[in-house]
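Trainee: Curious how this folds, go ahead:
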Amino acid sequence: MSQLSSLQSALTSAGAAPESDAPVHVQKLDQFGRAYATGRRKDAVARVWVKPGTGKITVNDKDFSAYFARPVLQMVLQQPIVAADRNGQFDIIATVVGGGLSGQAGAVRHGISRALTHYEPGLRAVLKKGGFLTRDSRTVERKKYGKAKARRSFQFSKR
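Mentor: Predicted coordinates:
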């Protein structure tokens, strides 16, 4: 027992702190200086690249305002950038497939959030608090046999 206490006192006197269990997040960039992440929502999957730039957002080779015509979807897309206070600092390129427009916007938002944390690990706390890093797992329930839809029964006939 005395050996253990002498070892701990030697470590603390040497300035070495005991290791914490908190994960260390490091910057992850490709050879072009971009951060990559995948975002998912419903049936949509988005591949997102973030690089320093002028704030241009491109989705499937179109400007994001042309691809997502509804203002609500444009707002959803910009939420992580506004929350991180990085307006006009990053160019974002996204390719998204599957699902409808709402699911695609959610997938791109999830991908942007994850890519921002890969580029700037310090933003993780802000984006996590806003709920942008959590994958929304709600999907359409499958249809069951003997039912009209997932849960709806066929109309009951008394006679």
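Trainee: hey, let's count contacts and neighbours off CA atoms from now on
Mentor: Will do.
Trainee: Tell me where the chain has helices.
Mentor: Using DSSP state H, the helices of the chain run over residues 2-14, 64-67, 71-83, 101-119, 124-129.
Trainee: Tell me which of those helices lies nearest to Gln89.
Mentor: Nearest to Gln89 among these is helix 71-83; the distance by CA to CA comes to 9.2 Å.
Trainee: One more, so I can put them side by side:
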Amino acid sequence: MAEGLEALQSLSSNPAPEAVVREPQIDAQGRAYATGKRKNAIARVWIKPGKGTITINGRDQEVYFARPVLRMMIAQPLQIADRLGQFDVTVTVEGSGLSGQAGAVRHGLSKALTYYEPGLRAVLKPHGFLTRDSRVVERKKYGKAKARRSFQFSKR
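Mentor: This is a model prediction of the structure:
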């Protein structure tokens, strides 16, 4: 019994394992790349130090995402990380609708920021920006009007 206590005490006295130190993942052009996904949208995001321009599919963000809510959604990771206006962001996004695409860009931008500056992971993770929102549209089943809705019942 005493041996068991000694073993437990030796385990509890050991220091906690050291946190994993991540290296920045930057390519030869000084960019960080990440892929973001939401619904059926896939966004490929490149960030590099710059003036803060955001280009989506070759167009300015104000042109591509006309709704201010979508532009605000994209800027959230940069605001929380306090990096607004410090990175030039280039995005190619396809699939889904504008809302899904904005979510994909936000996810990809958050991942790219953590690849460029691994220390930002602790800032972005609690806000849920690094989590891929896995909700997608449910498929339509045979014998149903939609995914779950049945055809209208007729007594006669």
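Trainee: coming back round to it: could you dump the helices of structure 1 into CSV and include mean neighbour count?
Mentor: Formatted as CSV, the helices of structure 1 follow (neighbours: other CA atoms under 10 Å):
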stretch, mean neighbour count
helix 2-14, 11
helix 64-67, 16
helix 71-83, 17
helix 101-119, 26
helix 124-129, 16
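Trainee: For the alignment partner in structure 2 of Leu127 of structure 1, which residues are in contact?
Mentor: Here Leu127 of structure 1 is matched to Leu124 in structure 2, going by TM-score structural alignment. Counting by CA atoms under 8 Å, 6 or more residues apart in numbering, Leu124 of structure 2 makes contact with Pro77, Ile80, Ala81, Ser110, Leu130.
Trainee: repeat for Gly99 of structure 1
Mentor: Lys42, Asp43, Ala44.
Trainee: Ser137 of structure 1 versus that one, what's the distance?
Mentor: 14 Å (CA to CA, to the nearest Å).
Trainee: okay, and the common contacts of those two?
Mentor: With CA under 8 Å, 6+ apart, Gly99 of structure 1 and Ser137 have common neighbours Lys42.
Trainee: Please compare the contacts of Leu124 of structure 2 by their distance to Glu3 of structure 2 and name the closest.
Mentor: Leu130 (44.8 Å).
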